[in-house]
Each structure stands twice: as C-alpha cells, then as structure tokens.
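Undergrad: for reference, the sequence and a predicted model appear below.
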Amino acid sequence: MAGTLIYLIGPSGSGKDTLIDLARQQLGQDSGVCFAHRYITRPASAGGENHVALTEEEFLARQRAGLFAMSWASHGCHYGIGIEINQWLAKGLTVVMNGSRGYLKTALQNYPELCPVLIEVSPEVLKERLARRGRETLQDIELRLNRNSQFDLDAEKGCLRVDNTHSPEAASQRLLAIINQHRRQGACA
C-alpha cells in the first residue's frame, strides 16, 4: 500500500519551516510519519530550515547519480529531495516535505499520492517576515513578492490550505489535522 506525500508549498517566508518543525515535535516519534530533509546548495549557517547543505558540485554529482526523487532550482540555489522518500512511501508511510510551487506540476505527475498543502500568509506579514529574516535585500524581497503574485495554484490540483498569517500554533494544528486525516484515509480530500 502506497503512503501519502504531504507536499507543503507557499512563498518563502510563509512559515513552512516553522510549521514543519512544530509538526515534527508532535509526530517525530510516530513510525507512520517521516519528515523529508531537503538537500540545498545553501550553507547550513544561512538559517531557516534544517537541511543538508551541499556545494553546487556535490549537488550536481548526486543529481547525475540519480539520488534525488525531486530536484529544482530557485533563487540561485539547487534543491533536492532524496530517493529515500520512495522507500518510505512504498512502506505506506505518510511523508511530509517542503516542496516548490514551481515544481508542483512535475511532482503531481510523478507522485499520484501527492497532497499539496498551500501555506498562505498576507502580503504585509510576508514582507515583514522576509525583512526580519535578513537574507535578502529590499529589492530581492520585492522580487519575491512579485513572483508570489504570479502563481495561480487554483489551476493545479486542489490544494488544501493553511492560513499562517496570525498564529503558527493555530496553523500547525490545521497542518497536523491534514496529516492525521491522510494517515487514516490515505487520500487527499
């Protein structure tokens, strides 16, 4: 029996990493749920998510070796999800991952059990979070906000939605409910 892939998407700064961390605190000991780490060509010291930092050369070598189930490039970095998720899904586990809106169409083609979850946040809060993070210039932040407005996710397979504008704790409860629902039903609803 194939598991379900919970594929979190949303703009940078929407709080995906925070919500994944909160869900991991609740479900990390549960043998039926796995949280996939991303491989990123960004130093571990850059902050943000708990990821596996690779140089660009290391990343491209792993990509050529077929060690990524998914990989994409965005904002000057390469991102990958390891092929271990295929084993987890084959064992019937629920896999939670931080995905990419730009890669969603390809991911849906390759993983029919994929359940996209859009983390939403108001533009004002998003701008504030990006500025507070301190990784981008104000010009880069404006480019991210403009990019965010160009995505039309309603044209894709129906995304479940989690509003993370106000309270990460409330948003994490909604995400936990989605994960638990898929553990019981095994299908995106």
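TA: Alright, I've got the coordinates.
Undergrad: can we go C-alpha only for contacts and neighbour counts from here?
TA: Fine.
Undergrad: all strands for this structure, in order.
TA: 4-9, 33-35, 38-40, 52-53, 68-74, 77-82, 94-98, 114-120, 160-163 (DSSP state E).
Undergrad: where do the helices sit along this structure?
TA: For the chain, helices defined by DSSP state H occupy the ranges 16-27, 56-64, 84-90, 104-110, 123-133, 138-150, 168-185.
Undergrad: which among those helices is found nearest to Ile40?
TA: Among the helices of the chain, the nearest to Ile40 by Cα to Cα is helix 56-64 (7.7 Å).
Undergrad: dropping in the other structure now:
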Amino acid sequence: MFMRYFARFYSAMAGPRPVVLSGPSGAGKSTLLRKLLKEYSGVFGFSVSHTTRNPRPGEENGKDYHYVTREAMHAAIDKGDFIENAEFSGNLYGTSKAAVQDVKDRNLICILDIDMQGVRNIKSTDLNPIYISIQPPSLDVLENRLRNRKTESEESLQKRLLAAKMDMEFSKEAGVFDVIIVNDNLEDAYGQLRDALLEEINQVKKVNMSS
C-alpha cells in the first residue's frame, strides 16, 4: 500500500527529472551546487531539507534548511510528509514532498542533496532521479578540508570521517549512481557535473522559452 501511494504521488508530479546529489561532507557538493545554481538560475531549484540540528553561523531558516524541533520532525515523518529521512550525529534530516513539489511546480530541475541512507530510501520510490555522487580524491584530503573549516569538534569530525569512508565505499556499488565525480579540481568537477545534466538543462530551457 505504501509503495502504491508513492506511485500515485510521483505519477502526479509532472515536470523535469530531479537530481540526487550525494557524497561525504567536505567533498564539495555545496560549492558545486552554488556554481550550478548561479549559472542556471532559471533551470535548477534547490530542495530545502528539514533538520533538527541548530543553524551554523550564516545559515538561514528556509534557505539552507528548515530548522525544526525533533518533535515536529517526528510528527511530520509519522504523517508521511517526507520522501526520505535519516539520522546523523544525533540530528534528523529529511526531504519533504512539499519541497520537491515546490521546485517542480516552477518547471525547475529539483536538486536533492542527501546522504547514502537517503539514496537507498529514494531507490525504493518512483521518483526516478539522476543519481550523482561527488567524492573527494582521498580520505586524507577530505580530513584536511574538514579540519580547515574549523566548524567541527574532534568527536564530530571523526564521525564524519567514518561516515565518509562508508560513503566512498557505497559509491562504488554497481548500479547505485549514474555518475561519479571525483572533486580533485573544482573546475574539472563542475564541468563533469554540467555535462552530466546538459540534456535535462536544455529540455527545461526549451520549455521555459516556449511558455
């Protein structure tokens, strides 16, 4: 019954094919996303996730995340408001149906920035996105990037490194991702990302120009 509901929900969600962007924290997803959204402001839309963690300096509610209480998040999950949800470092994260629909309603390609648990969850739905993994050149490079941020405690950093190691292995599983991009050089990585999405980009631009 659950999967039949998802089938009905997604068949009603006409519009551009979404993009699932995944990879460990520090791999460069956010930087690549900002470049993509800047170059194609009328093509892509970012699905704003929900989280129970506190905002970091400079983050805005409703723009970076929807910051909610743990109680509110659990209530929404129980109501079936989320496509996927996961817990990391004691905080809940999730992608709501409303966030994806909001982007698709504007005839934009919805970008979902989610972790490997979320990828597994979406694989069991009819969303049919393009799956792209952004990976660091190595675990050592990733650790240096995370330490240079100076936003993590040592305990939190070690948890992220452990999750990153698992994520790097997950990205190698056959059939999980359509495209795997190793972000060793930002411009090269961005070029690969843009090329992977060019067909969808051109379709959306064509529709928007004719409307």
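TA: Ah, there it is. Keep in mind it's a predicted model, so treat the numbers as computed, not measured.
Undergrad: any idea what the TM-score comes out to?
TA: Remark: TM-score between the superposed chains equals 0.81 [TM-score structural alignment, normalised by the length of structure 1]; 183 aligned residues with a Cα RMSD of 2.7 Å.
Undergrad: deepest-packed of the strands of structure 1, please.
TA: By mean neighbour count, with neighbours taken as mean count of other Cα atoms under 10 Å, strand 4-9 ranks first of those at a mean of 25.
Undergrad: so that one matches what in structure 2?
TA: The aligned range for strand 4-9 of structure 1 in structure 2 is 17-22, by TM-score structural alignment.
Undergrad: circling back: can you redo the helices of structure 1 as CSV with distance to Ala2 of structure 1?
TA: What follows is the helices of structure 1, written out as CSV (distance: least, Cα to Cα, whole Å):
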stretch, distance to Ala2 of structure 1
helix 16-27, 19
helix 56-64, 25
helix 84-90, 5
helix 104-110, 13
helix 123-133, 35
helix 138-150, 32
helix 168-185, 11
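Undergrad: with mean neighbour count as extra columns, can I get these in CSV?
TA: Below are the helices of structure 1 laid out as CSV (neighbours: other Cα atoms under 10 Å):
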stretch, mean neighbour count
helix 16-27, 18
helix 56-64, 14
helix 84-90, 17
helix 104-110, 14
helix 123-133, 16
helix 138-150, 13
helix 168-185, 17
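Undergrad: just the residues contacting the match of strand 4-9 of structure 1, thanks.
TA: Contact partners of stretch 17-22 of structure 2, identified using Cα atoms under 8 Å, 6 or more residues apart in numbering, comprise 29, 109-116, 119, 127-134, 200.
Undergrad: go again using 7 Å as the cut-off
TA: Here stretch 17-22 of structure 2 makes contact (Cα atoms under 7 Å, 6 or more residues apart in numbering) with 109-116, 129-134.
Undergrad: what's the distance between Asn164 of structure 1 and Leu8 of structure 1?
TA: 12 Å (Cα to Cα, to the nearest Å).
Undergrad: what do those two both touch?
TA: By Cα under 7 Å, 6+ apart, the residues touching both Asn164 of structure 1 and Leu8 are Ile119.
Undergrad: and stretch 179-186 of structure 1, how far out from the chain middle?
TA: Its chain's C-alpha centre and that of stretch 179-186 of structure 1 lie 18 Å apart, by Cα atoms, centre = their mean, to the nearest Å.
Undergrad: quick one: what's aligned to Gly45 of structure 2 in structure 1?
TA: So Gly45 of structure 2 corresponds to Cys34, using TM-score structural alignment.
Undergrad: surely its match and Thr94 touch.
TA: Yes - using Cα atoms under 7 Å, Cys34 of structure 1 is in contact with Thr94, at 6.3 Å.
Undergrad: what sits closest to Gln192 of structure 2 if chain neighbours are left out?
TA: Of all residues not flanking Gln192 of structure 2 in the chain, Ile181 sits nearest, at 7.0 Å (Cα to Cα, 6 or more residues apart in numbering).
Undergrad: could you find the counterpart of that neighbour in structure 1?
TA: Aligning on TM-score structural alignment places Ile181 of structure 2 opposite Val162 in structure 1.
Undergrad: what do you get for Gln158 of structure 2?
TA: By TM-score structural alignment, Gln158 of structure 2 lines up with Glu142 in structure 1.
Undergrad: how much space between the residue mapped onto Ser172 of structure 1 from structure 2 and Phe46 of structure 2?
TA: Matched by TM-score structural alignment, Ser172 of structure 1 corresponds to Tyr190 in structure 2. From Tyr190 of structure 2 across to Phe46 of structure 2, the span is 17 Å (Cα to Cα).
Undergrad: same deal with Gly58 of structure 2?
TA: Distance from Gly58 of structure 2 to Phe46 of structure 2, by Cα to Cα: 18 Å.
Undergrad: again with Glu173 of structure 2
TA: Per Cα to Cα, Glu173 of structure 2 is found 26 Å from Phe46 of structure 2.
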